[in-house]
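J.: Build the 3D model from these lines:
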Amino acid sequence: MINTQLLKEMLEIYSPAGNEGRISEFIRNQIKDYVDEIKVDALGNLIARKKGNGKKIMLAGHMDQIALMVTYIDDKGFLRFTNVGGISPTISLSQRVIFENGTIGVIGSEKIEDLKDFKLEKLFIDIGASSKEEAEKKVTIGDMAVYYTEALYDDKKVMSQAVDDRIGCFVMIEALKKLSTTANDLYFVFTVQEEVGTRGAKTAAYDIAPDMAIAFDVTATGDTPKAKSMAVELGKGPAIKVKDNSILCHPKVKNYMIKQAEENNIPYQLEILEFGGTDSGAIHLTRSGVPSGVLSIPCRYLHSNCEMVFLSDVKEAIELTVYMLKNSIEI
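T.: I've put the predicted structure just below:
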């Protein structure tokens, strides 16, 4: 069974890129009794080590979420903003947002005559202020807001903001809890600033210098009406990545993941993502190179306030991760 209460709590924690302290502390409290060492590095990555005598394996899932940053407050108290990560104007319009101090607003738009002019600079955040002075009592330049919605789930699916990539972190946490012994020296790295350029993964990998790495993230699907053709669907199991725009996954890592899935009767899909990337893109280029792969959770409506995944895919990703980590890995 999936610990849906834990997942819901993780999804609803405010932690935009560059300000991941809240989710980091939450994860630390979840895993501290299951690892031998735990630390936060200079950039903010949470690094937990479960010691073993085998290969040094780095697991990476990013804690941060996309956000909106205030750039200007006008005389009537409306907030202009820029994106922190992949924010879409069409998805953002009329969405509620929340700031770190609990201030809540809604995203509005100027009058637009032509949809081709519908861009982020046409949008603003309305926090209900009547003047610049009133707004400045609640918000200042540089403050960040994230989408504000409740994480919803039933016996089949979960929908929420920040599924990208709290779901990867959740898989890592739950796999760690189930992993009694390991032949490998494991580093569970909950990274920062992935949404603005895989920055945390780059510095953490340089410090750890792993023999192999696996990133955990979401991926797009091709299973909605007239979607771009893609051989990934919800409910068909976790996806083992072949490539995206940041990496050609190392064949030995990819094949090891496939072998563990097939030997343990865990359904899986092969993923070719023709855009985007994950922490693995930064990790595999670290130092003299790190053989790397990715285990992805199929997700609809990426970078929205209602990203959707199936719980069966999450459960199978946890099971596959446990098998991958407890067995001896030869690279």
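
J.: drop to CA atoms for contacts and neighbour counts, all remaining ones
T.: Noted.

J.: can you give me how far stretch 43-58 is from the chain middle?
T.: Here stretch 43-58 shows a centroid-to-chain-centroid distance of 19 Å under the convention Cα atoms, centre = their mean, to the nearest Å.

J.: Regarding Met257, what is its secondary structure?
T.: Per DSSP: H, G, I helix; E, B strand; the rest coil, the secondary structure class of Met257 is helix.

J.: Let me see the ranges of the helices in this protein.
T.: If DSSP state H is used as the criterion, the helices of the chain fall at 4-11, 21-31, 89-92, 132-136, 163-178, 199-208, 251-263, 279-283, 311-326.

J.: which other residues reach the third one?
T.: Here helix 89-92 makes contact (Cα atoms under 8 Å, 6 or more residues apart in numbering) with 107, 118-120, 123, 304.

J.: Tell me which residues touch the residue lying closest to Phe81 once chain neighbours are set aside, please.
T.: Closest residue in space to Phe81, ignoring its immediate chain neighbours: Val70 at 4.3 Å, by Cα to Cα, 6 or more residues apart in numbering. When contacts are counted by Cα under 8 Å, 6+ apart, Val70 is found next to 79-82, 140-144.

J.: Let's see the PyMOL selection covering just the buried ones among the residues you listed.
T.: Only the buried members of the contacts of Val70 end up in this PyMOL selection, burial being decided by 16 or more other Cα atoms under 10 Å:
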select buried, resi 79+80+81+82+143+144
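
J.: Which of the contacts of Val70 fall within strands?
T.: Counting by DSSP state E, the part of the contacts of Val70 found in strands is 79-82, 144.

J.: Quick check: of those, which lies closest to Asp165?
T.: Met144 (18.2 Å; Cα to Cα).

J.: which residues sit in contact with that closest one?
T.: Met144 sits next to 16, 67-70, 99-100 when contact means Cα under 8 Å, 6+ apart.

J.: ditto for Ile173
T.: With contacts defined as Cα under 8 Å, 6+ apart, Ile173 is in contact with 27, 30-31.

J.: Could you also give me the structure for this next sequence, so I can compare it with the first?
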Amino acid sequence: MKDLLKKLSETYGPAGREEQIARVIRDEIKDHVDEVYTDNMGNLYAVKKGYGTKVMIAAHMDEIGVIVTYIEEKGFLRFSNVGGVNPHVLLGQRLIFANGTVGTIGMEKLDDIKKLSLDKLYIDIGAKDREEAAKKVKIGDVATYHRNVEFADNRVIGKAMDNRAGCAVLIKAIQELGQTSNEIHAVFTAQEEVGLRGSRTSTYRINPDIGLAVDVTLTGDTPEAPKMDVSLGKGPTVKVKDASVICHPRLKDLLSDLAENNQIPYQYEVLLAGGTDAGAMHLTKEGIPSGVISVPCRYVHTPGEMVDLDDMQNAVKLLKLFLENPVEMDKIFPCTLD
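T.: Down below sits the predicted model:
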């Protein structure tokens, strides 16, 4: 898990530019499934054929970033955000573009740091002027945080744990998955960070019987953190609700029962803001019963996101059990009030 998570975290792959991370993931899963393909949106699909319930598992592979909007005369780059980027977090950070160009974030003179906004920041790639900068970076190029993964005992610190941690869980589950009667469609989705776009199109394409997202979630275990009953190291979470979805109660109960019956530690998650691919999955076509398994993560949307390896291993165990056990839709999700 350590080597896999390091590889995934350090790979470039902002929303809308997922080609590099998709290649890495494809190489990890291609020998463990019956079919691998991509679509026009950039989603990566892995299919394990079966004759039973059609199950879709989605883990978004994109990360947040910034996009170049203007190159100044002296070679400094102005930019906008791709996803949820905080200007106070950006200040002083190193960024990397798809072609390997590295820059650092600088700030205009500002009397009140509380008024810091993206239009007061710029990227310095060391260019002498606009002409030199334009040889390295073009308008519309996207950069992400440039950080290596670090291990602190059982904790992992790095950028893009949202959601390379979820991708690692799904990859490991696929690699270790035995025989199952379910028809498994694992989708590593594109453009989640800018509006759940990849999951919307991929769910429509697959039209599954049931959907499950694998993502990260916030924690409430740091000093003066918002009140939230999720902690690092206490197991993956079974989502109850976030801003994009109220998870199907019977799917929530099914995941909870699997965890309890197999001595897998888990936590319930009620996330007050934000969402996952399940937000688009459950609204597709006539409606898809959907749920979420989440990996607790501190410092989300920073270059120092932190996850716990035990949480991830337990998430793999729970996801494997869910995929291995036949899902009898008429018994678990009857369309009746009885």
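
J.: which among the contacts of helix 89-92 of structure 1 end up buried?
T.: Neighbour-count burial (16+ other Cα under 10 Å) applied to the contacts of helix 89-92 of structure 1 gives 107, 118, 120, 123, 304.

J.: Which residue in structure 2 aligns with the fourth one?
T.: Alignment note: Leu123 of structure 1 maps to Leu121 in structure 2; criterion TM-score structural alignment.

J.: ok, its match touching Met107?
T.: Yes: shown here, Leu121 of structure 2 and Met107 form a contact pair, counting by Cα atoms under 8 Å, at 4.5 Å.

J.: Touching both of those two, which residues are there?
T.: Between them, Leu121 of structure 2 and Met107 share these contacting residues under Cα under 8 Å, 6+ apart: Leu91.

J.: got the helices of structure 1 as JSON lines, with distance to Ala231 of structure 1 columns?
T.: Conversion of these to JSON lines gives the following (distance: least, Cα to Cα, whole Å):
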{"stretch": "helix 4-11", "distance to Ala231 of structure 1": "27"}
{"stretch": "helix 21-31", "distance to Ala231 of structure 1": "32"}
{"stretch": "helix 89-92", "distance to Ala231 of structure 1": "25"}
{"stretch": "helix 132-136", "distance to Ala231 of structure 1": "47"}
{"stretch": "helix 163-178", "distance to Ala231 of structure 1": "20"}
{"stretch": "helix 199-208", "distance to Ala231 of structure 1": "27"}
{"stretch": "helix 251-263", "distance to Ala231 of structure 1": "16"}
{"stretch": "helix 279-283", "distance to Ala231 of structure 1": "21"}
{"stretch": "helix 311-326", "distance to Ala231 of structure 1": "15"}
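
J.: Ile297 of structure 1 is nearest to which of those?
T.: helix 311-326 (6.5 Å).

J.: Pull the distance from stretch 254-264 of structure 2 to the chain's centre.
T.: Relative to the centre of its chain, stretch 254-264 of structure 2 is centred 24 Å away, using Cα atoms, centre = their mean.

J.: ok, back up a step: show me which of the contacts of helix 89-92 of structure 1 is closest to Asp154 of structure 1.
T.: Lowest distance from Asp154 of structure 1 to the contacts of helix 89-92 of structure 1 (Cα to Cα) belongs to Ser304, with 19.2 Å.

J.: Please enumerate the strands of the stretch 101-250 of structure 2.
T.: Here the stretch 101-250 of structure 2 has its strands, by DSSP state E, counting those that start in this stretch, at 102-107, 121-124, 142-145, 150-152, 155-158, 183-189, 210-217, 237-241.

J.: follow-up on the earlier one: for Gln193 of structure 1, state which of the contacts of Ile173 of structure 1 is nearest.
T.: In terms of Cα to Cα, no member of these lies closer to Gln193 of structure 1 than Ile27, at 16.3 Å.

J.: And the closest one, what's its match in structure 2?
T.: With the correspondence set by TM-score structural alignment, Ile27 of structure 1 lines up against Ile25 in structure 2.

J.: gap between the spatially most central residue of structure 2 and Thr217 of structure 2?
T.: Note on structure 2: the residue nearest the mean C-alpha position is Asn163, at 2.3 Å, using Cα atoms, centre = their mean. To Thr217 of structure 2, Asn163 of structure 2 is 10 Å away according to Cα to Cα, to the nearest Å.

J.: repeat for His282 of structure 2
T.: 19 Å.

J.: For Leu7 of structure 1, which residues are in contact?
T.: 167, 170.

J.: how about it, what's its match in structure 2?
T.: In structure 2, Leu7 of structure 1 lands on Leu5 (TM-score structural alignment).

J.: repeat for Ser312 of structure 1
T.: Superposed on structure 2 with TM-score structural alignment, Ser312 of structure 1 falls opposite Asp310.

J.: pretty sure its match contacts Gly233?
T.: Yes: here Asp310 of structure 2 reaches Gly233: they are 6.4 Å apart, a contact under Cα under 8 Å.
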